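K.L.:
Take this sequence and fold it.
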Amino acid sequence: MAGVGSRRRCEEFIVAGRVRVDGVVVSELGARVDPSRQRVEFDGRRVQPEPMQTYLADKPRGVLCTSADPEGRPTIVEWAVHAGANPRLRLYSVGRLDYDSEGLILLTNDGELAQRLAHPRHHIEKEYRAWTDRPVTREEIRAMLAGIEDDGERLRALAVLPEKTGARATCQIILGEGRRRHIRRMLEHFGLRVRRLRRIRIGGLTQRDLRGQALRALSAEEVAGLLASAKGATAGTPPPSGN
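P.N.:
I've put the predicted structure just below:
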């Protein structure tokens, strides 16, 4: 319930009989309600539905993808509010980026949307640029495309594209499903040191879609495009398990 409390706290309110729908006390958890058609009240006060909003954000390094940190480090939600996100929304990130990584990430208060986009079977493509201490070799690229075993998990890339950028060694890596520290672990497996890692694409969204901003609210059409890319990934041939 928007502005009332966390999900667990709201469940306690429901069990206590403090929530009414169309004037009737609801004490059963999981009861379905349509806020656009039904009147929801908490302690006699009407609860307005929270507007669903999804943001495309450019996460800087040194920011945690969590809502709170016991060590007091800056979080993505705090950063997003400073960047212009609605402070009244209960936002959380769709997927994660490492503390030391940067780039595109989605923030939303739409739990159903987040689950659909983050579900492993959808395999929405995410593209990264990695700066390393040396260029990747052809043999290493072939191994990453085939998949490597690391700490009981299979890590695989859909594509690895080395780039020529003068003295700096960089490559673009595309993933279908991301594991914890997926790219860093994959590159470190071959002794490569990652100097910098940046996500540059999520599905069909790129840096250009930020339109020069650090954070931008997506339109309904853009959100629909993300869902379409998720469905398209599901319909296609999925990558091998554990990539």
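K.L.:
going forward, measure contacts and count neighbours with C-alpha atoms only.
P.N.:
Noted.
K.L.:
Just give the closest residue to Tyr55, not the sequence neighbours.
P.N.:
Using Cα to Cα, 6 or more residues apart in numbering and skipping residues adjacent in sequence, the residue nearest Tyr55 is Ala217, 4.3 Å away.
K.L.:
before we go on, could you also do this sequence so I can check it against the first one:
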Amino acid sequence: MREDGREGERIAKLLARAGVASRREVERMIVDGRVKIGEEVVTTPATLLKDLRGVSVDGQPVKAAEATRLFAFHKPAGLITAERDPAGRPTIYTALRNALPPGAGRVMPVGRLDYNTEGLLLLTNDGEFKRLLELPATRVTRTYRARAFGAVTQAQLEELIEGVEIEGMRYGRIDANMERRTGRNQWIELSLTEGKNREVRRVLEHLGLEVSRLIRVGYGPFALDELPKGTAVEIPPKQIEIFRKSLGAKA
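P.N.:
Below is the predicted model of the structure:
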């Protein structure tokens, strides 16, 4: 029973946990009248349920939530982080057909990587876990390596620790360090917790740099390491459990 005395959980949360879609996408499905309990159309994502018995989406019964699964995928550049692209460009799901192990089921990307950005992309079957990983409030660190052309000093990079405002958009704390430099080319490592759209590229361009390659090498405690490009590996349940506890979330 909830603290307010009402029983059950919101249907949007239950459907997300069952891997139907992210909670935000489930809420849109409900608004569009695609979710039913029996023959009755659900009209609000705040509907409380103890379980998903009798619930259907687009006329298909929803299965009970499975155990949370998490996969690390080395996304190559040149793929869209979406199920389909109106322009017809290849998506991550094109590569995932061969990268994921048999029986992986439906998975959703945790956050996004731009078309030209490569590296670690986490995938999960649990929409609630996806939301937990993405929320700025949980402050999960994303770590990137950027190859950039231009002139910048370590002192300039260290100023990013205070955040920066670019064209009215405020970007929070970024921990940036020069890895190595050859002439006007350099590799820079950056760690941040917000993950706003194109954040790393915009911040480095603001410093007068031209980014030629961007790789995400870490997301929370999960690292890209030596995972070959275009392949995926499942993260052991024990690691997921430890990570959830570190966030103060219930397993």
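K.L.:
Please state their TM-score.
P.N.:
Overlay of the two chains. TM-score (TM-score structural alignment, normalised by the length of structure 1): 0.75; 221 aligned residues with a Cα RMSD of 3.5 Å.
K.L.:
Under the alignment, what does the residue nearest to Tyr55 of structure 1 map to in structure 2?
P.N.:
Aligned by TM-score structural alignment, Ala217 of structure 1 pairs with Glu234 of structure 2.
K.L.:
Identify the residues contacting the residue nearest to Tyr55 of structure 1.
P.N.:
Residues near Ala217 of structure 1 by Cα atoms under 8 Å, 6 or more residues apart in numbering: 53-56.
K.L.:
quick one, what contacts the spatially most central residue of structure 1?
P.N.:
Nearest residue to the geometric centre of structure 1 (Cα atoms, centre = their mean): Val94, 2.2 Å. Counting by Cα under 8 Å, 6+ apart, Val94 of structure 1 touches 105-108, 114, 117-118.
K.L.:
and with 10 Å instead?
P.N.:
Neighbouring residues of Val94 of structure 1 by Cα atoms under 10 Å, 6 or more residues apart in numbering: 54, 65, 105-111, 113-119.
K.L.:
Need the contacts of Ala217 of structure 1 in a markdown table (columns: distance to Gly176 of structure 1 and neighbour count).
P.N.:
Shown next, in a markdown table, are those (distance: Cα to Cα, whole Å; neighbours: other Cα atoms under 10 Å):
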| residue | distance to Gly176 of structure 1 | neighbour count |
| --- | --- | --- |
| Gln53 | 25 | 19 |
| Thr54 | 21 | 24 |
| Tyr55 | 21 | 21 |
| Leu56 | 19 | 24 |
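K.L.:
In stretch 109-124 of structure 2, which residues are buried?
P.N.:
For stretch 109-124 of structure 2, burial by neighbour count (16 or more other Cα atoms under 10 Å) applies to 109-113, 115, 117-124.
K.L.:
To which residue of structure 2 is Gly203 of structure 1 aligned?
P.N.:
In structure 2, the residue equivalent to Gly203 of structure 1 is Gly220, according to TM-score structural alignment.
K.L.:
again but with Ala169 of structure 1, I slipped
P.N.:
Counting by TM-score structural alignment, the partner of Ala169 of structure 1 is Gln186.
K.L.:
Please settle this for me: is that match part of a helix?
P.N.:
No: remark: Gln186 of structure 2 does not belong to a helix; assigned using DSSP: H, G, I helix; E, B strand; the rest coil, it is strand.
K.L.:
From what I see, it and Ala148 are in contact.
P.N.:
Yes: between Gln186 of structure 2 and Ala148 there is a contact at 5.5 Å, judged by Cα atoms under 10 Å.
K.L.:
Looking at the two, which has the bigger crowd around it?
P.N.:
Between Gln186 of structure 2 and Ala148, Ala148 has the larger neighbour count (other Cα atoms under 10 Å), namely 23 against 19.
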